[in-house]
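Enquirer: 3D model of this:
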Amino acid sequence: MTFTLTSDSFKEGAPLGMEHILSAEYGFGCGGGNKSPHLRWSGAPEGTKSFAVHCFDPDAPTGSGFWHWVVVNIPAGTTELALDAGNPKAGLLPKGALQTRTDFGAPGYGGPCPPPGHGPHRYVFTVFAVKEATLPVAADTSAAIVGFQLHFNTLAKATLTGTFERTA
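Expert: Predicted coordinates:
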């Protein structure tokens, strides 16, 4: 069975809806709902002890992309994350799951908000089947260190890419 990632919120290659775009309170000029999309996965390989999920924008004008969401230690029996699970105040993540620091400087989902006129950006949501129940990271661990841990502990991964563009 193939490890796959789908969403009730968007389809592969399609634009993300405004409910997933960064909210005005962040001060980057967007006015979305800042809700993480629903994600569902299936076909995890044998030996999976946990999952991790992240959202990365490889098109951000930073020289190193931009991490919008990082979640680790999602229990192995989990097969989906609800709409707005990335909101630390919502309490929608499975027990034991840990959100770590994004490029916004804090744990939790931060939606897309590329610079106006920069063209369409890709937002790559990835689910990782992890061979360890917990990774040795904390809420303030950077996405790069989480990525390092995932590099050595991933059995399989699946991606789903949404897009967003600001014209003004």
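
Enquirer: make it CA atoms for all contacts and neighbour counts henceforth
Expert: Will do.

Enquirer: And the helices in the chain, which stretches?
Expert: For the chain, the helices defined by DSSP state H cover 143-153.

Enquirer: what about the strands in it?
Expert: 4-6, 39-42, 50-57, 66-75, 80-81, 98-99, 121-130, 154-164 (DSSP state E).

Enquirer: Please tabulate those in TSV, including the columns mean neighbour count and distance to Gly13.
Expert: Converted to TSV, those look like this (neighbours: other Cα atoms under 10 Å; distance: least, Cα to Cα, whole Å):
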stretch	mean neighbour count	distance to Gly13
strand 4-6	19	12
strand 39-42	18	15
strand 50-57	24	13
strand 66-75	24	17
strand 80-81	19	20
strand 98-99	24	25
strand 121-130	24	8
strand 154-164	20	5
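
Enquirer: Let's compare: structure for the following, please.
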Amino acid sequence: MKLMSEAFIDGGALPQHFTCDGEDMSPPLHWSNAPKAVKSFVLFVDDLDAPDGVFHHWACYDIPAYHTALVEGAGRPEGFEDFRHGVNDFDELGYVGPCPPEDDGLHRYRFRLLALDCAELAIRTHPSCEEVETEASKHVLAQAQITGLYRRRLDEGSSPG
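Expert: Okay, the predicted model is just below:
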């Protein structure tokens, strides 16, 4: 299985548009070569370099098997009723983009897609990203990932504090 985006290449910079410094929209993603037995997909977006360990930005689950893409902005819970969203580490439902501490260096954001052998996860309404990951891990047929990079810088003329 392969995961791709028109907005950035694997290992390349995430455009500011998809971060807290821009419009905070989820980037467009598409995938191919899913296993024939797939019944649904789940997508995770995590900051692998957060100061306190992995930070969960989005979990999107119960994505029907006929999907091969998520459009830009699909991370907004309203308007996309054919799949569900978990509660991220910002304590919000849906996608919140990269927003590392200013001058904390380059952070890696992993977009990870799992193909599952079940149509729906047996999970409560509005689960945390970690709960989605725990349940999804029981049903994985295949996975794919891409990583985007983002760094925030202090505005010129401002001082840290």
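
Enquirer: Columns distance to Gly147 of structure 1 on top of the strands of structure 1, output as TSV?
Expert: Listed next are the strands of structure 1 as TSV, based on distance: least, Cα to Cα, whole Å:
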stretch	distance to Gly147 of structure 1
strand 4-6	19
strand 39-42	20
strand 50-57	9
strand 66-75	9
strand 80-81	20
strand 98-99	13
strand 121-130	11
strand 154-164	10
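
Enquirer: Between those strands, which one is closest to Ala144 of structure 1.
Expert: Ala144 of structure 1 lies closest to strand 66-75 among the strands of structure 1, at 9.0 Å (Cα to Cα).

Enquirer: quick one: the closest one to structure 2 mean distance?
Expert: Strand 66-75 of structure 1 differs from its equivalent in structure 2 by a mean of 0.5 Å after superposition (mean Cα distance after the TM-score superposition for structure 1).

Enquirer: For Pro136 of structure 1, which of the strands of structure 1 is the nearest?
Expert: strand 66-75 (9.6 Å).

Enquirer: The closest one aligns to what range in structure 2?
Expert: The aligned range for strand 66-75 of structure 1 in structure 2 is 55-64, by TM-score structural alignment.

Enquirer: what's the spacing between that stretch and its chain's center?
Expert: Offset of stretch 55-64 of structure 2 from its chain centre (Cα atoms, centre = their mean, to the nearest Å): 6 Å.

Enquirer: And for stretch 118-131 of structure 1?
Expert: Chain-centre distance of stretch 118-131 of structure 1: 7 Å, with Cα atoms, centre = their mean.

Enquirer: Ok, stretch 51-61 of structure 2 next?
Expert: Stretch 51-61 of structure 2 has its C-alpha centroid displaced from the chain centroid by 8 Å (Cα atoms, centre = their mean).

Enquirer: do the same with stretch 85-98 of structure 2
Expert: Centroid separation between stretch 85-98 of structure 2 and its chain, computed with Cα atoms, centre = their mean, is 9 Å.

Enquirer: how far does it stretch from start to finish?
Expert: This stretch, stretch 85-98 of structure 2, spans 17 Å end to end (Cα to Cα, to the nearest Å).

Enquirer: quick one: that stretch aligns where in structure 1?
Expert: Using TM-score structural alignment, stretch 85-98 of structure 2 pairs with 99-112 in structure 1.

Enquirer: List the contacts of that stretch.
Expert: Here stretch 99-112 of structure 1 makes contact (Cα atoms under 8 Å, 6 or more residues apart in numbering) with 20-23, 34-36, 66-72, 86-88, 123, 138-143, 164.

Enquirer: Just give me the neighbour total for Gly53 of structure 2.
Expert: 9 (other Cα atoms under 10 Å).

Enquirer: what do you get for Asp82 of structure 2?
Expert: If you count neighbours by other Cα under 10 Å, Asp82 of structure 2 ends up with 10.

Enquirer: ok, the closest residue to it other than its chain neighbours to Phe41 of structure 2 distance?
Expert: Closest residue in space to Asp82 of structure 2, ignoring its immediate chain neighbours: Ile63 at 6.8 Å, by Cα to Cα, 6 or more residues apart in numbering. Ile63 of structure 2 is 5 Å from Phe41 of structure 2, where distance means Cα to Cα.

Enquirer: mind listing what the most centrally placed residue in structure 2 touches?
Expert: Centroid-nearest residue in structure 2, with Cα atoms, centre = their mean: Val45, separated by 2.5 Å. Contact analysis of Val45 of structure 2 by Cα under 8 Å, 6+ apart lists His56, His57, Trp58, Ala59, Tyr109, Arg110, Phe111, Arg112.

Enquirer: so stretch 9-18 of structure 1 matches what in structure 2?
Expert: Taking TM-score structural alignment, stretch 9-18 of structure 1 hits residues 7-16 over in structure 2.
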